[in-house]
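Asks: With the sequence up front, the predicted model follows.
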Amino acid sequence: MSTVFSSTGQLLAAEGMDLGRTDWLLLTQERINLFAEATGDHQWIHVDPQRAATGPFGACIAHGYLTLALANLFMPQLMQFENLAMGVNYGSDRLRFPAPVKVGSRIRGHGQLVRVEMQGQAVQAVVRMSVEIEGSERPGCVVDTISRYTFNPLEQ
């Protein structure tokens, strides 16, 4: 269940909040193959199931950047906005890939609102997103995402 923010003040007050976890997502070979097509990264550890079965991971694994990109899929499951004039992705910090994500794994996002501050008329929010792998102690990806939100003025 996502947290809904409708004003700058609400978002500022939520600094430090654990945003919870998303639903599980099954990572399929089809998703990995589509990412390989989109990026041109056809390395065998991602797209060749027969060869990958005898490789270091025992199966195909997701591209690290695919795992990172899924943070964008998970974010709206954790945070929703009302009364928003505009929101933009500003960047990211502290990107790590602690564990490989094997094809057939179930993954989910876990978010924490680690820092919130004003940047001009916008409020900048840093969400630490961990892409958890079912049955693994280590996540597939941890990234501090940075977004900027501009809310419409609240009516009096």
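Replies: Happy to help now that I have it.
Asks: From now on I want contacts and neighbour counts done on CA atoms only, so please keep to that.
Replies: Noted.
Asks: Is the residue nearest to the spatial centre of the chain in a helix, a strand, or coil?
Replies: Nearest to the geometric centre of the chain sits residue 71, at 1.2 Å (C-alpha atoms, centre = their mean). Here residue 71 is recorded as helix under DSSP: H, G, I helix; E, B strand; the rest coil.
Asks: A further structure is provided below for comparison with the first:
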Amino acid sequence: MAQAFNSAAAVQAAVGQDLGTTDWLAITQDRINTFADATGDHQWIHVDPERAKDGPFGKTIAHGYLTLSLANLFLPQLVEYQGLKMGVNYGCDKVRFPSPVPVGSRVRGHGVVVAAEPVKGDGVQVTVRVTVQIEGSDKPGCVVDTISRLFF
């Protein structure tokens, strides 16, 4: 269940707060292929299961940027902003891909509010660290500090 915030002050007070985890999401070959089609990245380690069997990972793996894009799917499951007039994606910091995400694995998002600073007009710039965890793995598939500007 998403953590709810209803003001810039509430977001600022949440620095350091653990937002919990999302439900698990299966990484299918269809999802990988769809991402490959959308981005034009058809490298064999992502889209050729037969060739990938003999590759460095033993099977296809999700694109790093596919794994990163899941932050957008996971954020609304982690945090809800009530009474928001407008929110915009301001960017990302410190994107890392510590471990490949193999096809057939399950991932979930874990969130922590790492920073929140006021911005003009009753707004707040919030940084939420999203860690894309891989079921059964000690290393995550992605860690990203997402930055949003919110106006209440």
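Replies: Okay, I see it. Remember, it's a predicted structure, so these values are computed and weren't measured experimentally.
Asks: Can you give me the TM-score here?
Replies: Superposed pair, TM-score by TM-score structural alignment, normalised by the length of the second structure: 0.98. Supporting alignment: 151 aligned residues with a C-alpha RMSD of 0.6 Å.
Asks: quick one on the thing from earlier: any idea how far the residue nearest to the centre of the first structure is from residue 36 of the first structure?
Replies: 18 Å (C-alpha to C-alpha, to the nearest Å).
Asks: Residue 89 of the first structure too?
Replies: Counting by C-alpha to C-alpha - residue 89 of the first structure and residue 36 of the first structure are separated by 23 Å.
Asks: So which of those two has more stuff around it?
Replies: Higher neighbour count among residue 89 of the first structure and residue 36: residue 36, with 18 against 13, using other C-alpha atoms under 10 Å.
Asks: Translate that one into the numbering of the second structure.
Replies: Correspondence of residue 36 of the first structure to the second structure, assessed by TM-score structural alignment: residue 36.
Asks: Could you look up the SS state of its match?
Replies: Assignment for residue 36 of the second structure (three-state DSSP): helix.
Asks: Contact partners for it?
Replies: Contacts for residue 36 of the second structure (C-alpha atoms under 8 Å, 6 or more residues apart in numbering) come out as 42, 46-47.
Asks: Against residue 22 of the second structure, how distant is it?
Replies: From residue 36 of the second structure to residue 22 of the second structure the distance is 25 Å (C-alpha to C-alpha).
Asks: What is the burial count for residue 142 of the first structure?
Replies: 24.
Asks: for the longest strand seen in the second structure, packing partners?
Replies: Using DSSP state E to define each element, the second structure has its longest strand at strand 106-119. Applying 3 or more C-alpha pairs under 8 Å, 6 or more residues apart in numbering; DSSP states H and E, one finds that strand 106-119 of the second structure contacts helix 8-13, strand 18-21, strand 25-26, helix 64-78, strand 123-134.
Asks: buried set for it?
Replies: Buried positions in strand 106-119 of the second structure, judged by neighbour count with 16 or more other C-alpha atoms under 10 Å: 106-116, 118.
Asks: quick one: it to the first structure mean distance?
Replies: With mean C-alpha distance after the TM-score superposition for the first structure, strand 106-119 of the second structure departs from the first structure by a mean of 0.5 Å once superposed.
Asks: quick check: angle from that strand to strand 123-134?
Replies: On the basis of axes from the mean of the first three to the mean of the last three C-alpha atoms, to 10 degrees, strand 106-119 of the second structure is oriented at 160 degrees to strand 123-134.
Asks: Please state the offset of strand 106-119 of the second structure from the chain centre?
Replies: Computed by C-alpha atoms, centre = their mean, to the nearest Å, the separation of strand 106-119 of the second structure from the middle of its chain amounts to 9 Å.
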